[in-house]
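>>> Only the shape, not the letters, is given here:
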């Protein structure tokens, strides 16, 4: 370790004020029955990542300001760190100073850390805990059938701590790179929106290059360009499969994540924080179907029915519940 650096624990660097390092509320005390259309936001699994994303400021649940007073110890503000303690272990978030809310409440599946600003830079700490090495270390500390860490494990986590000016410098350099990455992400989002608009223009409204010279003809789906065909999905794909019927008694372990229909959004994966898994043995016994990149997952129940997500590489092997259909690979003719 470089001269002047120290190896300390989270317990050593937390703020001396009360409730600086606490667990989320007991589950039934912050269940969906308390949620309201607006109020104080509740941080859930979808707001945290394990890929150096500091915070995802969308998709919040809310509780009333009056109900929020029941969770004063679990309030977090700018500069606080939030860790997932059950489910996707290794997720960590840093509450931003630029909103969208001045305060939040952590859920029952999270832990809060408010660092002592006289000892450490909160951004340096975020990069420390979000590093692949520390994410792996935290996952290695997980306990229980559903992987989890408790408050004692969090307080014991090691921190390589340089002098405060060096912490500020390290955080500043890494933050500059993050800003460049974020700008690129915004550009990509703009390009993706342009691609969606182009798709609708060409394949929904049929205003593609040269469409003026192609007449529209009747089809079972309405009028389409002459020369186009209407085909069944199973005629143009390698397979259309059911998801797996997984009963509660078959769930457990951490080998394959069991996706729920609520994870399927309108073209997106929706992180609900509802983490369910099956073991390799259960996967083999029930002959489950593993989700592969480029599988199209289609919701068979509302709302709305038919919403779909094109699967990408994810942090875990996946299977899906029976109410989601798997459309596998379009045949190129």
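Thanks, I have the structure now. Worth saying up front: this structure is predicted, and the values here are computed from it rather than measured.
>>> okay, CA-based contacts and neighbour counts for the rest of this
OK.
>>> could you pull out the strands for the stretch 151-300 of the chain?
158-161, 216-217, 224-225, 237-242, 256-259, 277-278, 295-299 (DSSP state E, counting those that start in this stretch).
>>> also this one, for the comparison:
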């Protein structure tokens, strides 16, 4: 395969415009219930625009804000906050508007829109962003810097072929994501159906320390090794699932020193106590024998009056999450002390009901796990195709 020309998008013939309207930017009172959609980064989902939580402006305000009028197949990219998220404008959003966090890119024939969408969302572009972003507290990608991003420019027929292949692979990813979302919604519905009354019943609550014992590690950061005893850290705890790919390892000698406060076991509930993952919970999955749990985590071992699966879902409920964050302290990185966490009140439904919930939820979780495996495979396929597509490009 011959190498393609690598061009800066600012000199590639694309129209590039943002929604930074300075003093003309809509004030809060100028947003209305119905009108011209005012697209924000919140509306990006699965590389398209979702209408949930959409803001609207009047046709008069829209006419005043001329820079950010979008057309179908315009590619949008976020330039503030979570920089580099991309979406393509669907037909229903013809002549909508964009806010100051978004830049539109419009091709006049030299770029296939779907090719542009996928290349802007690829690692090829994401690896360029750190050097182009500015700011500390709030990162941003100025338009003048965005124009410096380099992307490959194959012939248009080649772009169309690449776009078709990547789009089919991406559709598979999105279908798996949608399936996982349905299982999560089903789990939440079952939880509320069975425990909704208990969540708001003060008489059915006890302190967390009354239904579970705590194991936490308070020593220095243990030294990692390439192979040894698995060490579970906070990065392994994702919302509702355990990420085995992020395990660390410590030596057997370190393991004997670390585990002085108790030994966690399969099925115990993990709770993250600080940082960006504060409040995340999941259960220790099967397949572990000897292992350690590191810093910023509490291992919860339930007593005979509570089911670990129910505890996991209880801690993830909106009510408990609100209480956890209310008790958290700190500015840069919020955290909750184990002593405060122990005193939080948690609903205690009848154990029979808890066990019934656990039986039902495990069936859903098995199906969700299969969907997650399928998603992982489709992610690998998509990323592999991206890598193979752009591996011939000069940097």
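Looks like it came in fine. Just so we're clear, the structure is a prediction, and the values are computed from it rather than from any experiment.
>>> where does the TM-score land?
Remark: TM-score between the superposed chains equals 0.61 [TM-score structural alignment, normalised by the length of structure 1]; 243 aligned residues with a C-alpha RMSD of 3.9 Å.
>>> could you dump the strands of the stretch 151-300 of structure 1 to a markdown table with mean neighbour count and distance to residue 90 of structure 1?
Output for these, formatted as a markdown table (neighbours: other C-alpha atoms under 10 Å; distance: least, C-alpha to C-alpha, whole Å):
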| stretch | mean neighbour count | distance to residue 90 of structure 1 |
| --- | --- | --- |
| strand 158-161 | 17 | 14 |
| strand 216-217 | 14 | 54 |
| strand 224-225 | 18 | 49 |
| strand 237-242 | 16 | 31 |
| strand 256-259 | 23 | 15 |
| strand 277-278 | 24 | 16 |
| strand 295-299 | 24 | 26 |
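>>> now those as TSV including distance to residue 318 of structure 1?
Formatted as TSV, the strands of the stretch 151-300 of structure 1 follow (distance: least, C-alpha to C-alpha, whole Å):
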stretch	distance to residue 318 of structure 1
strand 158-161	31
strand 216-217	42
strand 224-225	37
strand 237-242	14
strand 256-259	5
strand 277-278	9
strand 295-299	11
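>>> Quick check: which of the ones you listed is nearest to residue 206 of structure 1?
strand 224-225 (7.3 Å; C-alpha to C-alpha).
>>> Quick one: closest of the strands of the stretch 151-300 of structure 1 to residue 33 of structure 1.
Of all the strands of the stretch 151-300 of structure 1, strand 256-259 comes closest under C-alpha to C-alpha, at 23.3 Å.
>>> residues in structure 2 matched by that closest one, start to end?
Residue correspondence for strand 256-259 of structure 1 in structure 2, counting by TM-score structural alignment: none.
>>> repeat for stretch 160-169 of structure 1
Against structure 2, stretch 160-169 of structure 1 falls on residues 152-161 (TM-score structural alignment).
>>> So which bits of the matching stretch are buried?
152, 153, 154, 159, 160 (16 or more other C-alpha atoms under 10 Å).
>>> okay but the second one is in contact with residue 9, surely?
No: counting by C-alpha atoms under 8 Å, no contact exists between residue 153 of structure 2 and residue 9, whose distance comes to 9.8 Å.
>>> What does residue 143 of structure 2 correspond to in structure 1?
Under TM-score structural alignment, residue 143 of structure 2 pairs with residue 151 in structure 1.
>>> got the contact list for that match?
Contact partners of residue 151 of structure 1, counting by C-alpha atoms under 8 Å, 6 or more residues apart in numbering, are 21, 22, 23, 111.
>>> Check the gap between the closest residue to the first one other than its chain neighbours and residue 74 of structure 1 for me.
Think residue 21 of structure 1. Spatial nearest neighbour of residue 21 of structure 1, chain neighbours left out: residue 113 (4.6 Å); criterion: C-alpha to C-alpha, 6 or more residues apart in numbering. Using C-alpha to C-alpha, to the nearest Å, residue 113 of structure 1 is found at 10 Å from residue 74 of structure 1.
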